[in-house]
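Novice: Model the structure of this input:
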Amino acid sequence: MKIAFSPCPNDTFVFHAWAHGLIPGAPELDILYADIDITNNLADRREGPEVMKISYAALPWVLSDYALLPCGGALGRGCGPLVLTKGDSADTNDPAQLSGKRVAVPSERSTAYLLFRLWAAQNVPGGVGEIVVMPFHQIMPAVRDGLIDAGLVIHEARFTYQNYGLNLLEDMGNWWEQDTGLPIPLGAIIARRHLDVQSLTNWTRASVEYAWANPDASLDYVMSHAQEMSPEVAKAHIDLYVNEFTRNLGDEGYAAITALLGRAAEQGLVPAFDLALLKK
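Specialist: From the prediction side, this is the model:
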């Protein structure tokens, strides 16, 4: 079975057991390690693998063909994307400094960018200027080097942005949680609707359970894909993004997804869609 997910520690930790044939009855995986911008576009073009990790923000474009699995993804609290600027910027905590400026984002259909658009509509007078899409690991160096005015970052950047001399302008997760009281939906696991979605759910959940029961078993696999990340940062990344919502979205998880995508649809930021498809 073909599957696509990122090389980030949370994804490799979650899928380690399945990828290594440790889940009874689960099919062998043919894995594509891909940045979220790639998988978001593959899903939209219906050209991607049977199972994929995409942004929750990309779901409205693909739900007619792909089902949302209620496990395996990334959703939680205190784990939102960050808006970063150079540390020596004037008025470093004033969102108005982004008016008309160039901002780098990891994907135009990422949850990070969707949250940023919702936040900017309330906080940046006149809106930002040019949006530049680039791989997430290139964003912080670009901000540091003055190639862009601000960057929207995800993943382990939460733990490393200070190393680039950057300033935290806003935490999108904190903003969302204060605004709604709900956790933040980041990455979703989807599968083509013609497949046995229940079995895929069971195998994915079993892989999550194995990872928690055997936390050291995946270490070599995780670090081999961790893009020069230190073991300490990789562990912090896993601890933050792999949580009870990874095991099961539950009522609170579905409420957060519905709130985010429902609001985005009302503002015309994503296509209108049947919210009931989230559970079908």
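Novice: For the rest of this, base every contact and every neighbour count on C-alpha atoms.
Specialist: Will do.
Novice: all strands for the stretch 51-200 of the chain, in order.
Specialist: Along the stretch 51-200 of the chain, the segments classed as strands by DSSP state E, counting those that start in this stretch run 51-55, 66-68, 74-76, 82-86, 103-105, 131-133, 150-153, 166-171, 184-192.
Novice: here's the other one to compare against:
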Amino acid sequence: MKITIGHTPDSDDAFMFYGMLTGKVPSNDFTVNHVIADIEELNRRALDNDLDVTAVSVHACAYLPNHTILRSGGSFGIGYGPIVIAKTNISPETLPKLKIAIPGKMTSAFLLLQLMIGKFDYIEMKFSDIPAAVRDGKVDAGLVIHETQLSYESENLIKILDVGKWWDQSTNGLPVPLGTNVMSNRFDIETIRKFDKYLHDSIAYGLEHQKEALDYSMQYSRGKPEALIEKFVKMYVNPITVDMGKPGEQSIRHLFDLATKQGLVQKFNLQIS
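Specialist: Next up, the predicted model:
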């Protein structure tokens, strides 16, 4: 069966799909074609249901009734997650009155920050452009994801808010639900679970062969040093990535319970394989 998979040009996604896309983990059931796109573009493409499997923000799942969340391939922070950066040490209490750059309205980072500080003025831009926009004064602050969570200090910026830490403390240690993989419901549940196992095996292979998987991931390093990329990958490819288990599922359901109560998303039927 031929299927098309969307994943981001990020080192952690590349690490997860390394075994699958290089043929190190073969499948008798699936022939894979992969598409690379920014996470917010994949979120929007999922709305059109034009990819068989795709990485999406957990937040985007609120708008994807025709997809099932896979148990493997999720990006969960363990006590860490998105942060807000600025040029100067501004007070977090002033953030709702300032203009904040965000990496997309359907990103989980945006939803989490809304849950944390309430509504605020924002402008959308590509996540990798946010540090420069903050540094150049185009915005007052920036909500950063991916490896920019680790590299902001190299651009003389400072962290003023830790969204991942807030979630960790306010939920008694639930993992921070950020990204996931979904499969179109045009496939039956047996096929969805079969692909879920294939992805599970690809992630496990990467963790068992970390050096070669990291070497493969460096093609998506965006010029960042190997040590930083290795640290980032090890943060977001963790045991909950292999299988979200009860903690991962609970964190996703809790995120949407909070968002529904605050009117940030409408109530919907969450489907997990």
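Novice: what TM-score do we get after superposing?
Specialist: The pair, once superposed, lands on a TM-score of 0.93 when counted by TM-score structural alignment, normalised by the length of structure 2; 266 aligned residues with a Cα RMSD of 1.4 Å.
Novice: can you put the strands of the stretch 51-200 of structure 1 in JSON lines and add mean neighbour count and distance to Pro27 of structure 1?
Specialist: Shown next, in JSON lines, are those (neighbours: other Cα atoms under 10 Å; distance: least, Cα to Cα, whole Å):
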{"stretch": "strand 51-55", "mean neighbour count": "26", "distance to Pro27 of structure 1": "12"}
{"stretch": "strand 66-68", "mean neighbour count": "24", "distance to Pro27 of structure 1": "19"}
{"stretch": "strand 74-76", "mean neighbour count": "26", "distance to Pro27 of structure 1": "23"}
{"stretch": "strand 82-86", "mean neighbour count": "25", "distance to Pro27 of structure 1": "37"}
{"stretch": "strand 103-105", "mean neighbour count": "25", "distance to Pro27 of structure 1": "35"}
{"stretch": "strand 131-133", "mean neighbour count": "16", "distance to Pro27 of structure 1": "35"}
{"stretch": "strand 150-153", "mean neighbour count": "28", "distance to Pro27 of structure 1": "34"}
{"stretch": "strand 166-171", "mean neighbour count": "20", "distance to Pro27 of structure 1": "39"}
{"stretch": "strand 184-192", "mean neighbour count": "26", "distance to Pro27 of structure 1": "14"}
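Novice: wait, which of the ones you listed is closest to Pro7 of structure 1?
Specialist: strand 51-55 (11.0 Å; Cα to Cα).
Novice: And the contacts of the closest one?
Specialist: Identification of contacts with strand 51-55 of structure 1 by Cα atoms under 8 Å, 6 or more residues apart in numbering yields 2-6, 36, 39-40, 43, 73, 109-111, 186-192.
Novice: Over to stretch 72-81 of structure 1?
Specialist: So stretch 72-81 of structure 1 is contacted by 14, 53, 112, 152-155, 158, 171-174, 177, 183-189, 204-205, 208, 240-243, 245-248, 253 (Cα under 8 Å, 6+ apart).
Novice: Under the alignment, what does Ser251 of structure 2 map to in structure 1?
Specialist: Residue pairing (TM-score structural alignment): Ser251 of structure 2 is matched to Ala256 of structure 1.
Novice: what about that match, how many residues close to it?
Specialist: 22 (other Cα atoms under 10 Å).
Novice: Who are the contact partners of Pro247 of structure 2?
Specialist: Leu174, Pro175.
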